[in-house]
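Colleague: need coordinates for the below:
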Amino acid sequence: MVDISSIDNQIKSLELPIERDQFLRTMIRELAGTLQDVVGIEQAEGFLNVVGYRTGQHVNHIYQNALQLSNLSRNQVTAVLIDWKRRIQGDFYVIEETDEKIVLGNRKCPFAEQVEGRESMCVMTSNIFGAIAADNLGYARVELQDTIARGAQECKIVIYLQPSEELDFTAQEYFKA
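Modeller: Presented below is the predicted three-dimensional model:
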């Protein structure tokens, strides 16, 4: 008969690069990559749009409840976006904030190296930012100008707060639900 406790102890003592955060990032990366490979990047982004938008609504409600507010101001929206990313190990900061737009930079992706080559994962950020901004300010159009996933050193994200006559097909529009 095999002594399972000695095998169990041997396995438990292994130092392996396996932990929950890394596992979840890898799962999302592989999901995004599989979607990109099977249905194409546009369709993959479509699926991830839905997930990101619903997540954005959830995150928005968490902050609204914690602040005991039904609606956040522009400054509060900016602070929430930065705080939320900080809490998930991103490093976002304000480049510019006006009544027309919020421009954020990011030095560290919460998905870490898992985001490289998986541009469709960036739509999660776009949708979460868009959902939070639009639900509180009435409208948002999010443009991912630079992303770490596309090989940039940092991300640059512009959240336009006013509709524009100029159509920009690289940006996604969001409206208050």
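Colleague: contacts and neighbour counts: CA atoms only from here.
Modeller: Noted.
Colleague: helix or strand right after the longest helix seen in the chain?
Modeller: When the chain is parsed with DSSP state H, its longest helix is helix 41-67. Later in the chain than helix 41-67, the nearest helix or strand by DSSP states H and E is helix 74-87.
Colleague: helices or strands up against that following helix?
Modeller: strand 92-97, helix 122-137 (3 or more Cα pairs under 8 Å, 6 or more residues apart in numbering; DSSP states H and E).
Colleague: take these and write them to TSV, including distance to residue 154 and mean neighbour count.
Modeller: Output for the helices and strands packed on helix 74-87, formatted as TSV (distance: least, Cα to Cα, whole Å; neighbours: other Cα atoms under 10 Å):
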stretch	distance to residue 154	mean neighbour count
strand 92-97	10	16
helix 122-137	13	25
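Colleague: just put these in a markdown table and tack on distance to residue 9.
Modeller: Shown next, in a markdown table, are the helices and strands packed on helix 74-87 (distance: least, Cα to Cα, whole Å):
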| stretch | distance to residue 9 |
| --- | --- |
| strand 92-97 | 42 |
| helix 122-137 | 40 |
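Colleague: ok, which of those comes nearest residue 33?
Modeller: Nearest of those to residue 33, taken as Cα to Cα: helix 122-137 at 12.3 Å.
Colleague: quick one more, to check against the first:
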Amino acid sequence: MSGHDFSQISPVFFLQTFILELMHACEQEGGDYCESLIERIAKSAGLYFEQTYRDEYQRIGELGNEEYIDLILALKNHIGGNFSLASVEAGTITVVNSRCPFGDGVTNFPELCRMTSSVFGGIAARNFGYAKVEIRQSIAKQNGGCEVCIHTRRDSAVDKPGLEYRREDQPEEKQEMAALHSRIEERMRNVWWSLPKQHAAKPAPAIIAKSPAMQKVLQQVEVIAPTKATVLINGETGVGKELIARAIHAMSDRGHKPFVAINCGAIPESLIESALFGHEKGAFTGAIEVHQGFFERAEGGTLFLDEVDALSPAAQTRLLRVIQEGEMERVGGKHTLHVDVRIVSASNRSLEQHVEQGSFRQDLFYRLNVVRLWIPPLEQRPEDLPHLVQLILKR
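Modeller: Below you'll find the predicted structure:
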């Protein structure tokens, strides 16, 4: 392997290759199946991209025209496109593109235009209530460039060809959301029932997601879970950060492996390294036997680090090494242990502020913050409150 040079393989090129090979694999199922698969992936991914934009710019409420345009152009250009705004008229936004993010191979799979349509249309429908995406020209159809019109009003879309998208509160979207909620809860129950009897005897954890805000979180979970990326969950105390971490674990291919949760703020600083990484016999006074830490106990599965901002500087350094190298030593140990653990961390505070104050390593923050989820507070989820009360009373 050392003789190969992969320096020219960028993440974007890797993704392009993956998508095109996926299309080859789907060819035998027919064009309709391909388009349906693409639309499902794109709509879920579009929701995640929008939430990432909102988190970065602290946007609450519906996006306006300028914000929507900024989002879709930045998104497409970041993955290799050359999109620009052509015009904005009453109810219609037109963008053009001279370079396809999927490369020259897109001419073999014009169905990939469905991805652009679903991302643009899904985001527009959530913020404007309605969208029809009209692809007038397409590189995939060898037109030399792309021209895409996003109609955000029904009157501007009359007699225009294209795919229609509606806000999530439409009946069909509600059914899809209910199905997603059921899939996640079923996977969580299966994981819970596979635990030792003393745990499985307790009621399985349940996510209340009647509010649009929490439904968006579940859609993000569906996109994030199958990846290997570290996840940082932010939100106030009591909003359900551990529940969402359990959902990510259950929906991933690690669901049959351990899920280990630790509250870093509840462990004394003098013991946190031993708790996380274990210790050897005689490592310190009172270490009368070898102790396996949380990383070893979570091998192959997911480790949830709540209140990760409470980690000591020494523990932060050790954690960074585990993420970067996939290896560690127990406290007082000389032998390197290799670990395969996905890390999901959480905090009710701003880690950026801790970084600025010098109490949290910047390089560790970047490693933990590959994917970010924000759980909205209860005052932004009024639809969830009656169901939460019922759940509490039952328990």
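Colleague: tm score of chain vs chain?
Modeller: Once superposed, the chains reach a TM-score of 0.84 (TM-score structural alignment, normalised by the length of the first structure), with 166 aligned residues with a Cα RMSD of 2.0 Å.
Colleague: matching residues in the second structure for the longest helix of the first structure?
Modeller: On the second structure, the counterpart of helix 41-67 of the first structure by TM-score structural alignment is residues 31-57.
Colleague: report all helices and strands that the longest helix of the first structure contacts.
Modeller: So helix 41-67 of the first structure, by 3+ Cα pairs under 8 Å, 6+ apart, packs with helix 20-39, helix 122-137.
Colleague: quick revisit: list the buried residues for the match of helix 41-67 of the first structure?
Modeller: Residues of stretch 31-57 of the second structure classed as buried under the neighbour-count rule (16 or more other Cα atoms under 10 Å) are 34-35, 38-39, 41-54.
Colleague: just the angle between the longest helix of the first structure and helix 122-137, please?
Modeller: Relative orientation of helix 41-67 of the first structure versus helix 122-137 (axes from the mean of the first three to the mean of the last three Cα atoms, to 10 degrees): 40 degrees.
Colleague: check which residues of stretch 315-327 of the second structure are buried.
Modeller: Buried residues in stretch 315-327 of the second structure, defined by neighbour count with 16+ other Cα under 10 Å: 315-316, 318-320, 322-323.
Colleague: OK, contacts around the residue nearest to the spatial centre of the first structure?
Modeller: Centroid-nearest residue in the first structure: residue 125, 2.7 Å away (criterion: Cα atoms, centre = their mean). Residue 125 of the first structure makes contact with residue 52 under the criterion Cα atoms under 8 Å, 6 or more residues apart in numbering.
Colleague: how close does it get to residue 90 of the first structure?
Modeller: Separation of residue 125 of the first structure from residue 90 of the first structure (Cα to Cα, to the nearest Å): 11 Å.
Colleague: what does residue 143 of the first structure give?
Modeller: 18 Å.
Colleague: and residue 152 of the first structure, which of the helices and strands packed on helix 41-67 of the first structure is closest to it?
Modeller: Nearest to residue 152 of the first structure, of those and by Cα to Cα, is helix 122-137 at 12.7 Å.
Colleague: just give me the mean distance for the closest one relative to the second structure.
Modeller: Superposed on the second structure, helix 122-137 of the first structure shows a mean distance to its aligned partners of 1.0 Å (mean Cα distance after the TM-score superposition for the first structure).
Colleague: hmm, residue 152 of the second structure is touching residue 91, no?
Modeller: Yes: assessed by Cα atoms under 8 Å, residue 152 of the second structure is found in contact with residue 91 at 5.1 Å.
Colleague: near residue 389 of the second structure, how many other residues are there?
Modeller: By the measure other Cα atoms under 10 Å, the count of residues near residue 389 of the second structure is 10.
Colleague: what does residue 232 of the second structure give?
Modeller: When neighbours are counted by other Cα under 10 Å, residue 232 of the second structure comes out with 27.
Colleague: my guess is it contacts residue 373. True?
Modeller: Yes: if you go by Cα under 8 Å, residue 232 of the second structure and residue 373 touch, sitting 6.2 Å apart.
Colleague: residues in contact with residue 83 of the second structure?
Modeller: Counting by Cα under 8 Å, 6+ apart, residue 83 of the second structure touches 73, 76-77, 95-99.
Colleague: so which of the residues you listed is the most crowded?
Modeller: Highest neighbour count within the contacts of residue 83 of the second structure, by other Cα under 10 Å: residue 97, with 23 neighbours.
Colleague: so what's it closest to, chain neighbours aside?
Modeller: Among residues not flanking residue 97 of the second structure along the chain, residue 83 sits closest, at 4.2 Å (Cα to Cα, 6 or more residues apart in numbering).
Colleague: give the aligned equivalent of the one you found in the first structure.
Modeller: So residue 83 of the second structure corresponds to residue 92, using TM-score structural alignment.
Colleague: that match and residue 24 of the first structure, how far apart?
Modeller: 21 Å.
Colleague: for residue 43 of the first structure, same thing?
Modeller: Here residue 43 of the first structure is placed at a distance of 22 Å from residue 24 of the first structure (Cα to Cα).
Colleague: residue 76 of the first structure too?
Modeller: In terms of Cα to Cα, residue 76 of the first structure sits 29 Å off from residue 24 of the first structure.
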